[in-house]
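Asker: no FASTA, just this:
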């Protein structure tokens, strides 16, 4: 009698449901939005859960059969509700006077995962039945099974089979073995109890239950079951689950939330195509991790790389560990040290200077507007070199006194205004401007240096390329925005100067041991009292800024070339492996000449210190240096002298 009454109630509910919903529009199954990198590889779902949706064809057949055998063996026979299972569950729940057994089919569980909470009430159960019937009416069995496998919870923060496979076995779902599939299929019934990391014995017992059910249903034979039961499982978490680009994902999520709302992110199924390159991001992660592993755990860092040609963010790390600090230092202002010098020297070229012009490094003082006396000094034990530098060597050696003297000649106001053309704001017109007096962001430094690689064109930062809805309709599509900042010849000459930093005699020459003969240019930077360490540089394809320091302005006590430089070099080496080799564009009006660093004239064979320099045609030195000819006549050595042997005041 009891069964008859319960059966009648359920049939009445079904009838009512069909009567009220038959003409309703197709329900939209909530889908987490997905972010893709520039090559179409999924980075991470943007839902509230850690979930990556995959197709049924991407799931191993073993797992599909295991989940059906252990959760709902009649899945392909019923219409969403298993009457025998419901009667059994109702009887037990009435007897216990509380919800203790569900009797839910895979369709019901899918309905609960998609539309309902986990509250254990009769009202929620009735809602589950309605949604289950609606799912069966509008979707095929395979579609429902796909939804289920992508939404079930496996513990360890993993939702769906793809994330579960990566969480417990460090691999994609398609690569799971029978033994691994059976273990995962057993977890959803009680995730906390069957977690193999926490309770491996319970997980193993549950796996054996799943294998037994699979054999009983005829999915596997005795021999396969025995081999799977004996297989030793290796548990491993892939770094993918933590997120290979958490700071970048947070940036994307914030943008989407403001423009489309959080509900659209979590349930709208947006497809977000970005500029990030996961291959480069992995290279950045490795470079930062290896570069800082021997240092204080509280020491922070930021790395951002952009496409030199269009400003697209290719890699981004906003801190050492996103789990402990979500603050994105890529957008935090810090003093850049000598990495700011190229912008002032670009103005010097525009104003008529050449790379071969010479400026004396000696003690000099300036009276400031407030009456104070400013005396610039050089890095190192000796505050002055007491000799002349060509502008190129001054940059290669990072001479501070020469930079300040050139800035004084140009005028700090003019230099500050000129620097802001490169995308900076609030640059202070002070004499120490080229030494990094004004605070800037790593992202702005990467974009500004890209101007030199990109023929003088500035590109706005961009990271969202296209957004579509779940049906493929384009909601927005963004193109690079560029403007000319400097001429092509100016850009090339600065690039040539910065290439010298990475050559013999430059402050970054040691980095060649990391990335070999790859074409690159860059600049070291260290602020007063060693509070900030920088390296900013570029190749024809990538511009990258690396900052290392403490959040609370503690002294790093290490120069930029020593700690930030190797991180930059390792990133460039790794990120460039898949990129075609190329050179910087050289305008037709540029001439390359070997210049004697002592005289600033065209070098002869006798000049011991010479370097290639770039000039706008007509501005190059016309005279040849004969200063060292007599000194080297009759010499038995190789003709290479330290500067102090060949220099005279």
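Answerer: Happy to help now that I have it. Please read these numbers as outputs of a predicted model, since none were measured by experiment.

Asker: only C-alpha atoms for contact and neighbour calcs from this point on.
Answerer: Fine.

Asker: quick one, what contacts the residue lying closest to residue 345 once chain neighbours are set aside?
Answerer: When the adjacent residues along the chain are set aside, residue 345 lies closest to residue 494, with 7.6 Å between them (CA to CA, 6 or more residues apart in numbering). Contacts for residue 494 (CA atoms under 8 Å, 6 or more residues apart in numbering) come out as 342, 345, 346, 452.

Asker: top of those residues by neighbour count?
Answerer: residue 452 (35 neighbours; other CA atoms under 10 Å).

Asker: so where does that residue fall, helix or strand?
Answerer: helix 442-453 (DSSP states H and E).

Asker: what of residue 306?
Answerer: strand 300-307.

Asker: what comes up buried for the host helix or strand of residue 114?
Answerer: Assigned by DSSP H and E, residue 114 belongs to helix 106-115. Going by neighbour count (16 or more other CA atoms under 10 Å), the buried part of helix 106-115 is 106, 107, 108, 109, 110, 111, 112, 113, 114.

Asker: list the helices and strands the following helix or strand past that helix packs on?
Answerer: Once helix 106-115 ends, the next helix or strand along the chain (criterion: DSSP H and E) is helix 122-138. The contact analysis (3 or more CA pairs under 8 Å, 6 or more residues apart in numbering; DSSP states H and E) places helix 122-138 against helix 2-21, helix 106-115.

Asker: now the angle from the last one to helix 122-138?
Answerer: In this case it means helix 106-115. Orientation check (axes from the mean of the first three to the mean of the last three CA atoms, to 10 degrees): helix 106-115 against helix 122-138 gives 110 degrees.

Asker: what's helix 106-115 in contact with?
Answerer: With CA under 8 Å, 6+ apart, helix 106-115 has contacts from 29-30, 71-72, 75, 80-81, 118, 128-129, 131-132, 135-136, 144-145, 147-148, 151-152.

Asker: starting at the chain centroid, how far to that helix?
Answerer: 35 Å (CA atoms, centre = their mean, to the nearest Å).

Asker: can you check the longest one too?
Answerer: Taking CA atoms, centre = their mean, one finds helix 2-21 lying 54 Å from the centre of the chain it belongs to.

Asker: which positions in that helix come out as buried?
Answerer: 10, 17, 18.

Asker: ok, these vs residue 196, which is closest?
Answerer: Nearest to residue 196 out of the buried residues of helix 2-21 is residue 10 (CA to CA; 38.9 Å).

Asker: neighbouring contacts of the host helix or strand of residue 392?
Answerer: Secondary structure from DSSP H and E places residue 392 in helix 391-397. With CA under 8 Å, 6+ apart as the contact definition, helix 391-397 has outside contacts at 341, 354-359, 402-403, 497-498, 500-502, 505-507, 597, 613.

Asker: hmm, which two among the buried residues of helix 106-115 are most spread apart?
Answerer: The distance between the two most remote of those (CA to CA) is 12.2 Å, for 106 and 114.

Asker: then this one, side by side with the first:
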């Protein structure tokens, strides 16, 4: 017995020594390859990119992982107790490794022949999650143990726990307990009750298996087991335990949804950030605040949607998107599930015709659609023609038709259809170029093509103010008479002569420039360009930043045949709205890092304020992006933009553009009842593009409408019928309550009474004389310029292109 006892003792001693030697050898072998535990103190967890409006509304979130790190002090005590009860109840006492847990895992291995559990402590899981893979092997387990020992030596228990709860995956792209609380309950972890905290604590073991959304019964079993453990460990009393057990499982996904619908804005910012930071843009926790206020963006969204739907309904109903006639309700439900909402228009399948409308199947079940909302649906024949008014619902739809409906504020449904035409709206602060609203199309879900910055279209007459500005700087005045008469240009390279025309094929004869602009007379614009010279005009356009390669080098430039984006047009018009200063559009106001430190603050060049003394400075291109910005600080000095047009020229042109609103093609804008609006319509040949750009001192806004593949909007559709109503729908609420804001009158101007017939200074007896504004060095044009139009000589015929736009 003594010998047997000695053998057992010595054998045990040998085993212990062997294990010690093995562990020592493993430590000596593995230790040099172990990562530095100190790196955990400065570890940067992946946090998504978040984009906000200027007033803090969430626009979009980009990133694979939803995570909001939380400090240990902010973690509820009940959650700490729940998680430890579930994962590691001896956490406070061990040194990173729980021998009993390892022995339990070893026993399971011997019984089953497979690794079933690793006996891991929270510290060991931190080691694995931050430094290792999920591979199940003895070498990885040994490495995990050694790392856990080092972590316990270098970090406090609170630091280890904080690292763990911020890293773990808890299902539905939620990483960390704060993100999980937001996803499953729509609340912060600090707002959850005991039962909810226990539910979150049950997820780390198997996020998919115990997901309370997918498997509520299984997750409840796990929750109740954790509550029982907490009770047995003395962490909660019996009453709290029983109350928590009685709590129902009320969980649903609270996926972060944008608070502001601005997908085109979000995509522009995302592309900018990825261009600067690569894939780190999605993981470094940047918070980007744009220049876009939520109210203005909402006005813009509504204006574009209503404007396109109004245009679309004027041209009739094109029929159902598809027909599922003769199918069962189950089949209809399946077909409906395959559809998606586009631009707020919901898919629906007609199930029944009634005397006062129709019944449709939507995602919420069967709902009525009033006949009153269907009466617009005359059959579409072609762009210019529609059929007879429908007399009953059966004239419009039949059961099985897949249609579109729109939910109104009172939750009722209105009959609708997806517009085929598109529109773009962009609004800037003309004082510094800040983008205040941007809509790149009817629906980002339908098309992510951003027509504000990607679509180059002909601006038509909305480009004429740039030509008139060039003429005013060349010595012309608003009273200069130019002959609005037919012109024929011959070019030997063309089969036919070019005969440009006005939009209504009329000619007014000698006409003042002021009247020619608000009446949008094409022949006057051509004569202006001919006399000031194409090269001079092109050089003048360079000031506004228009790409030279997109400007035609012929007289068609006067008719707006350049290829420009709405944003380029709006930036150019900002010069007229701010008194002659070139500002550059920008979208990012500031960028914060994961610690809420501002790493970029926009400092755009701006137009000077009235009365502000401006020092002489060289004009330079001011492209404000995150990439060329220094870290934000409080020492940034305001930068004054380059003045590119004489403020007197701008003031005179501004008064002429106001006449477009009061007397010309923009008269509809009078409905806004403001005296500070100026603008210009634009319509290209065959009404393929419709424009309106207008402004006051607060906003300069451009609206374009047309088809992506250019085709006519219709015989009676113009900038004033398609684009201007959208512009008004935006500018009306945007300017509501704001005082009138116009340009201050600069020095060096004088006002003279002018004879409207001759354009000469009027005598006291001249009938219908009016006051006109002139630069002090300019005087009314003499009568001798009546026929020629202005100083200068015509271009040779070989510089004229046969283009016929208006």
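Answerer: Done, it's in. These numbers were taken from a predicted model, which means no experiment stands behind them.

Asker: please state their TM-score.
Answerer: Here the TM-score for the pair of chains, by TM-score structural alignment, normalised by the length of structure 1, is 0.72; 609 aligned residues with a CA RMSD of 5.4 Å.

Asker: next, the angle from the strand holding residue 306 of structure 1 to helix 442-453.
Answerer: Using the same axes, to 10 degrees: strand 300-307 of structure 1 against helix 442-453 is 40 degrees.

Asker: tell me the average deviation of the helix holding residue 392 of structure 1 from structure 2 after fitting.
Answerer: By mean CA distance after the TM-score superposition for structure 1, the fitted helix 391-397 of structure 1 averages 3.3 Å away from its aligned residues in structure 2.

Asker: check the mean deviation of the following helix or strand past that helix from structure 2.
Answerer: Elements were assigned by DSSP H and E; along the chain past helix 391-397 of structure 1, the next helix or strand is helix 400-410. Comparison of helix 400-410 of structure 1 with structure 2 after fitting gives an average deviation of 2.6 Å (mean CA distance after the TM-score superposition for structure 1).

Asker: start and end residues in structure 2 for the helix or strand that comes right after helix 400-410 of structure 1, please.
Answerer: Per DSSP H and E, the first helix or strand lying C-terminal to helix 400-410 of structure 1 is helix 412-420. On the basis of TM-score structural alignment, helix 412-420 of structure 1 is assigned to residues 534-542 in structure 2.

Asker: pull out the buried residues from the matching stretch.
Answerer: Quick answer for stretch 534-542 of structure 2 (16+ other CA under 10 Å): 534, 537, 538, 540, 541.

Asker: hmm, residue 471 and the fourth one touching each other?
Answerer: Okay, so that is residue 540 of structure 2. No. Judged on CA atoms under 8 Å, residue 540 of structure 2 makes no contact with residue 471 at a distance of 9.9 Å.

Asker: can you get me the start-to-end distance on stretch 51-67 of structure 1?
Answerer: 18 Å (CA to CA, to the nearest Å).

Asker: list the contacts of residue 146 of structure 1.
Answerer: 54, 55, 56.

Asker: how close does the first one get to residue 160 of structure 1?
Answerer: Put plainly, it is residue 54 of structure 1. 9 Å.

Asker: shared neighbours of these two, anything?
Answerer: Overlap of the contact sets of residue 54 of structure 1 and residue 160 (by CA under 8 Å, 6+ apart) consists of residue 150.

Asker: neighbour count winner among these two?
Answerer: residue 160 (24 against 18).

Asker: burial check on the residue nearest to that one when sequence neighbours are not counted, number of neighbours?
Answerer: Distances taken as CA to CA, 6+ apart place residue 150 nearest to residue 160 of structure 1, at 3.9 Å, with adjacent residues excluded. Counted by other CA under 10 Å, the residues lying close to residue 150 of structure 1 total 24.

Asker: next one: residue 496 of structure 2
Answerer: Residue 496 of structure 2 - counted by other CA under 10 Å - has 11 other residues nearby.

Asker: sec struct for it, please.
Answerer: Of the three states, residue 496 of structure 2 takes coil under DSSP: H, G, I helix; E, B strand; the rest coil.

Asker: that one: what's it in contact with?
Answerer: Per CA under 8 Å, 6+ apart, neighbours of residue 496 of structure 2: residue 490.

Asker: in stretch 704-722 of structure 2, what counts as buried?
Answerer: Applying 16+ other CA under 10 Å to stretch 704-722 of structure 2 flags 704-706, 708, 712-714, 717-722 as buried.

Asker: identify the residues contacting whatever helix or strand residue 752 of structure 2 lives in?
Answerer: Using DSSP H and E, residue 752 of structure 2 maps to strand 749-754. Residues outside strand 749-754 of structure 2 that contact it (CA under 8 Å, 6+ apart) are 479, 648, 760-763, 769-776, 780.

Asker: show only the entries of the contacts of residue 494 of structure 1 found in helices.
Answerer: Counting by DSSP state H, the part of the contacts of residue 494 of structure 1 found in helices is 342, 345, 346, 452.

Asker: trace the first one over to structure 2, please.
Answerer: So the one you mean is residue 342 of structure 1. That one, residue 342 of structure 1, aligns with residue 465 by TM-score structural alignment.

Asker: how far away is that match from residue 662 of structure 2?
Answerer: 16 Å.

Asker: what count of nearby residues applies to residue 39 of structure 2?
Answerer: When neighbours are counted by other CA under 10 Å, residue 39 of structure 2 comes out with 10.

Asker: contacting residues for residue 646 of structure 2?
Answerer: 473, 579, 580.

Asker: just give me the match in structure 1 for the last one.
Answerer: What that stands for is residue 580 of structure 2. So, by TM-score structural alignment, residue 580 of structure 2 is matched to residue 456.

Asker: how about that match: what's its closest non-neighbour residue?
Answerer: Residue 456 of structure 1 sits nearest to residue 486 (CA to CA, 6+ apart), 4.7 Å away.

Asker: can you get me a residue count around the one you found?
Answerer: Neighbours of residue 486 of structure 1 (other CA under 10 Å): 20.

Asker: so it is in which element?
Answerer: Going by DSSP H and E, residue 486 of structure 1 is not in any helix or strand.

Asker: trace it over to structure 2, please.
Answerer: So, by TM-score structural alignment, residue 486 of structure 1 is matched to residue 645.

Asker: shouldn't residue 178 of structure 1 be in contact with residue 65?
Answerer: No. Look at residue 178 of structure 1 against residue 65 with CA under 8 Å: they stay out of range, at 10.0 Å.

Asker: now do the lengthiest strand in structure 2: which elements does it pack against?
Answerer: Scanning structure 2 for the strand with the most residues, using DSSP state E, yields strand 345-354. Contacts defined by 3+ CA pairs under 8 Å, 6+ apart place strand 345-354 of structure 2 against helix 329-337, strand 357-362, strand 401-407.
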